[in-house]
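Peer 1: here you go, sequence then predicted model.
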Amino acid sequence: MLVIPPNNLMLRHGNRQVKMARLGGARTNRIENCIMRAKPAAETVQSASSGDDYQSWLTREPSFVTTGGGLDSDVAALKQFSDAGDGLLQLSTGGKGLDHKNLDLTRLIKDKIHDVRAAFLRVHAEAVYSSLTDTFAQPVRIQSLVDTAVRRYPGLLPSASKITEDATRSLKEKEGHERAIGLLLSHIFANPRAGIHLLQSMLRPLPDSVEETAKFSRDGVLDLGAAVLRRTGKAAELLMYNPEYLNAEDASTIGPMEQAVDVAILDPITEVCVLRGTPAQHPRYAGRNIFCSGLNLTHLYEGKIPYLWYLTRDLGFVNKIAHGLLDDPDAIDDPMPTVEKPWIAAVETFAIGGGCQYLLVMDYTLAEKSAYLTLPARKEGIIPGLTNMRLPRFVGDRITRQAILFDRRLEADSPEGRMIVDQIVPDGEMSSAVEATVQKLTSSGSVSTVGNRKALRVCQESLDDVRRYMASYAREQVKCHLSPALVRNLEDNWLKPKGKL
């Protein structure tokens, strides 16, 4: 039988003390009643009644070894503690998953498991990452890293079945299993050796990129669906194509975009890359090119944008544009063993959210006179990628805060807009402006251009700067992604105005 602590019992909850009396007598009774009524879970888990009653579990926290030799025993202790917590969760909800009636209890249990996982990672993050990469000998992408960690370290992350099931739920119905993924990645990025290795792994070309590059070199065009590459003289134009959603970013675009960036950089004929939008289907923009409308908020609300999407995007094709491709497997310790190309952005109509983020990794940006830039991440309830690190270099701290925290819209043809946009182009004349810019940039060859962009990056944005930022971003973004405030913001600011609720 589960034993509920008396109202005046002081409990340890991570590094905090929680006095049960503060819950209030009626509230405590509701928790006790719901546990006493709970039925055994359908899924087989370690039962809390087998020596792990509520009181003893909640007040017991494993002590992890701080010096070598304790990883295996600490993994076992973590798994045992996590399994017992899962058993309590199953009993408190009757095996039915998230139960909003029992949020006080489930939150307490989940937070305790989270705190213990964090304590484990503070000691063992580098050892865990080393084991997942064959002692740093093998590159690993973020998704593969997480998938392998799920199998090798039960208790550190939820089971594969739980993660898979949660992925089918809408955003407001998710159980929050991705929180543990964010915790793991935050600790990996906080470790200099592991974090740099993961960043460099994400800069490697995708497995099919060499083959796709050969096709593009031969044909001069490569249609990847949501991204289309075409050769125009010395340039490779990357066209974003998601017309149904105003060229928004979602799960259907991230793979093709990264593949296209790989090919554009690897192609031996290309000297400069151009990022541009395509016409949208919306009648409001008939006949006009759309650069990018940012994250697909409809898909986000429907639960189709997983937490790892943000990190895969930011450390995949966006970071490849900024830092180039790591193509020498023997140069992992070289701070810049990259092959890269200069990039030009051609902004037509608008660059919203993620579209605006692209401009911060460009070498030159053209924009139509009527175009505008916005970063509505606060209104949505998320962090806008690496914008918080990059945008202050362009517009300073004050305007950065106004854009991110107060939804300030920047007209391209304004003093502030021109801090990001290099050249204003009359509406309808973008193609000729791009052609002239490519000619100007390549007239003396691109070798010095690449060397100069690397030299600029040494002072402005080293890979270690990205690593330190990601240690915070990985932790904070998962909080935002799973927050009820995000759901509320999407409903109030996106769905209701469009009549979708």
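Peer 2: Nice, thanks for sending it over.
Peer 1: please count neighbours and contacts with C-alpha atoms only from this point.
Peer 2: Noted.
Peer 1: which neighbouring elements make contact with the lengthiest helix in the chain?
Peer 2: Scanning the chain for the longest helix, with DSSP state H as the assignment, gives helix 103-132. With contacts taken as 3 or more C-alpha pairs under 8 Å, 6 or more residues apart in numbering; DSSP states H and E, helix 103-132 sits against strand 10-13, helix 71-93, helix 142-152, helix 178-190, helix 192-202.
Peer 1: of the ones you listed, which is nearest P342?
Peer 2: For the helices and strands packed on helix 103-132, the distance to P342 is smallest for helix 192-202, at 19.5 Å, taking C-alpha to C-alpha.
Peer 1: which strands and helices sit next to that closest one?
Peer 2: helix 103-132, helix 178-190, helix 463-481.
Peer 1: comparing those helices, which comes out most buried?
Peer 2: helix 178-190 (a mean of 24; mean count of other C-alpha atoms under 10 Å).
Peer 1: that helix: how far from the chain's middle?
Peer 2: 11 Å (C-alpha atoms, centre = their mean, to the nearest Å).
Peer 1: just the angle between it and helix 192-202, please?
Peer 2: 110 degrees (axes from the mean of the first three to the mean of the last three C-alpha atoms, to 10 degrees).
Peer 1: below is structure B, check it against A:
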Amino acid sequence: MNYNNILIEKENGIALITINRPEKLNALNKATIEELHHGFGSLEKDAEVKVIVVTGSGEKAFVAGADISEFANFSVEKGTVLAAQGQEMLFDFVENLDKPVIAAVNGFALGGGLELAMACHFRVASDNAKMGLPETSLGVIPGYGGTQRLPQLIGKGRAMEMIMTAGMVTAEDAYRAGLVNHVVAQAELIEFTKGIAQRIMKNSGVAISKAIQSINANFKDGVNGFETEIKAFGECFGTEDFKEGTTAFLEKRKAVFPGK
């Protein structure tokens, strides 16, 4: 697939997806969501890729929100479909990828941009980043999972205030609230995030995939996360990664995981 709105670079097991609509502050329109879906899906199938990092082009914005011009005149029915399709195609899709996805938040992450960052497995922010869900100032609510993921990350009370006031928080505020894991200078953002990716890559990709599934299970209605963990734990014993990991430990050497 030829991409018009995203860039993909791959190096040493790390894939970097850059949302590339600088003239729109990387706002998410339908075409960009479709390209991201395809990009993430292709990287998940790529055996050479172990970790995915997603960021925005330029220094101003990760993603400044959804492209409001696309849905300003939507009906109730169209609005409902917009949210349902977007969640399925991108936000839930990213959250449930088998490979780790890290958001490198450079600049503004607003509305759908923050929702995309929250769908990633964790977040690193540049020190100039600002985050918020301003939808109520437009007469609507977050529709790409924001009302669900924000309380999971920072707690109900803080999430209520952020959504009701439509306000933004700084990178430091986001760090203190648990919304992001690290805050670094913008010039260091990508290399710092890749450094975390390299640490992840030293471990078993199969085990990491099982861990993602088990952690996510705790936040799904009707799913017993403990049972999911037990099943995934048992399945690890049948993998080549488990045999290599335990053998390497007993032989007092570093494991070289085959990813199987």
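Peer 2: On my side now, so go ahead. Being a predicted model, the structure only gives us computed values, none of them experimental.
Peer 1: what range in structure 2 does the longest helix of structure 1 sit on?
Peer 2: Across structure 2, nothing matches helix 103-132 of structure 1 (TM-score structural alignment).
Peer 1: run the chain-centre distance for that helix.
Peer 2: 20 Å.
Peer 1: the helix or strand containing T164 of structure 1 relative to helix 142-152, how many degrees between them?
Peer 2: Per DSSP states H and E, T164 of structure 1 falls inside helix 160-167. Orientation check (the same axes, to 10 degrees): helix 160-167 of structure 1 against helix 142-152 gives 140 degrees.
Peer 1: which helices and strands does helix 160-167 of structure 1 pack with?
Peer 2: Secondary-structure packing of helix 160-167 of structure 1 (3+ C-alpha pairs under 8 Å, 6+ apart): helix 142-152.
Peer 1: next, the buried residues of the helix it packs on.
Peer 2: Across helix 142-152 of structure 1, burial judged by 16 or more other C-alpha atoms under 10 Å covers I142, L145, V146, A149, V150.
Peer 1: which residue in structure 2 aligns with the first one?
Peer 2: Right, I142 of structure 1. Checking TM-score structural alignment: I142 of structure 1 goes with nothing.
Peer 1: wait, isn't I142 of structure 1 in contact with R313?
Peer 2: No: using C-alpha atoms under 8 Å, I142 of structure 1 is not in contact with R313; the gap is 10.6 Å.
Peer 1: any idea which of the helices and strands packed on helix 192-202 of structure 1 gets closest to P256 of structure 1?
Peer 2: Nearest of those (C-alpha to C-alpha): helix 463-481, 23.4 Å.
Peer 1: for G385 of structure 1, state which of the buried residues of helix 142-152 of structure 1 is nearest.
Peer 2: Nearest member of the buried residues of helix 142-152 of structure 1 to G385 of structure 1, counting by C-alpha to C-alpha, is I142, at 15.9 Å.
Peer 1: who are the contact partners of the closest one?
Peer 2: I142 of structure 1 is in contact with L198, M202, L308, L311, T312, counting by C-alpha atoms under 8 Å, 6 or more residues apart in numbering.
Peer 1: the second one reaches D314, doesn't it?
Peer 2: Going back to what we said before, that points to M202 of structure 1. No: under the criterion of C-alpha under 8 Å, M202 of structure 1 is not in contact with D314, lying 9.8 Å apart.
Peer 1: how about the strands in structure 2?
Peer 2: 6-11, 14-19, 51-56, 61-63, 101-105, 108-110, 122-126, 130-132, 168-170, 182-184 (DSSP state E).
Peer 1: from those strands, which stretch is densest packed?
Peer 2: strand 61-63 (a mean of 31).
Peer 1: after superposing, tell me the mean distance of that one to structure 1.
Peer 2: Following superposition, strand 61-63 of structure 2 is found to deviate from structure 1 by 1.0 Å on average (mean C-alpha distance after the TM-score superposition for structure 1).
Peer 1: determine the set of other helices and strands touching that strand.
Peer 2: With contacts defined as 3+ C-alpha pairs under 8 Å, 6+ apart, strand 61-63 of structure 2 has these neighbours: strand 51-56, strand 101-105, strand 108-110, helix 112-119.
Peer 1: just how off-centre is it within its chain?
Peer 2: Distance, centroid of strand 61-63 of structure 2 to centroid of chain: 13 Å (C-alpha atoms, centre = their mean).
Peer 1: equivalent range in structure 1 for it?
Peer 2: With TM-score structural alignment as the criterion, strand 61-63 of structure 2 aligns to 290-292.
Peer 1: just checking, what packs against the biggest helix by length in structure 2?
Peer 2: Longest helix of structure 2, by residue count under DSSP H: helix 30-45. Contacts defined by 3+ C-alpha pairs under 8 Å, 6+ apart place helix 30-45 of structure 2 against strand 6-11, strand 14-19.
Peer 1: what's in contact with the first one?
Peer 2: Same thing as strand 6-11 of structure 2. Under the contact criterion C-alpha under 8 Å, 6+ apart, strand 6-11 of structure 2 has outside partners A15, L16, I17, T18, I19, N20, R21, T32, E35, L36, G39, V49.
Peer 1: what range does it cover in structure 1?
Peer 2: Counting by TM-score structural alignment, strand 6-11 of structure 2 corresponds to residues 227-232.
Peer 1: how close does the matching stretch sit to structure 2?
Peer 2: On superposition with structure 2, the mean distance recorded for stretch 227-232 of structure 1 (mean C-alpha distance after the TM-score superposition for structure 1) is 1.7 Å.
Peer 1: so how far is that stretch off the chain centroid?
Peer 2: The answer for stretch 227-232 of structure 1 is 27 Å, by C-alpha atoms, centre = their mean.
Peer 1: may I see the helices and strands packed on helix 30-45 of structure 2 organised as JSON lines, with distance to S57 of structure 2 added?
Peer 2: Converted to JSON lines, the helices and strands packed on helix 30-45 of structure 2 look like this (distance: least, C-alpha to C-alpha, whole Å):
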{"stretch": "strand 6-11", "distance to S57 of structure 2": "9"}
{"stretch": "strand 14-19", "distance to S57 of structure 2": "6"}
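Peer 1: ok, back up a step: out of the helices and strands packed on helix 103-132 of structure 1, the one nearest K304 of structure 1 is which?
Peer 2: Of those, nearest to K304 of structure 1 by C-alpha to C-alpha is helix 178-190, at 13.5 Å.
Peer 1: which bit of structure 2 covers the closest one?
Peer 2: Helix 178-190 of structure 1 maps onto no residues of structure 2, going by TM-score structural alignment.
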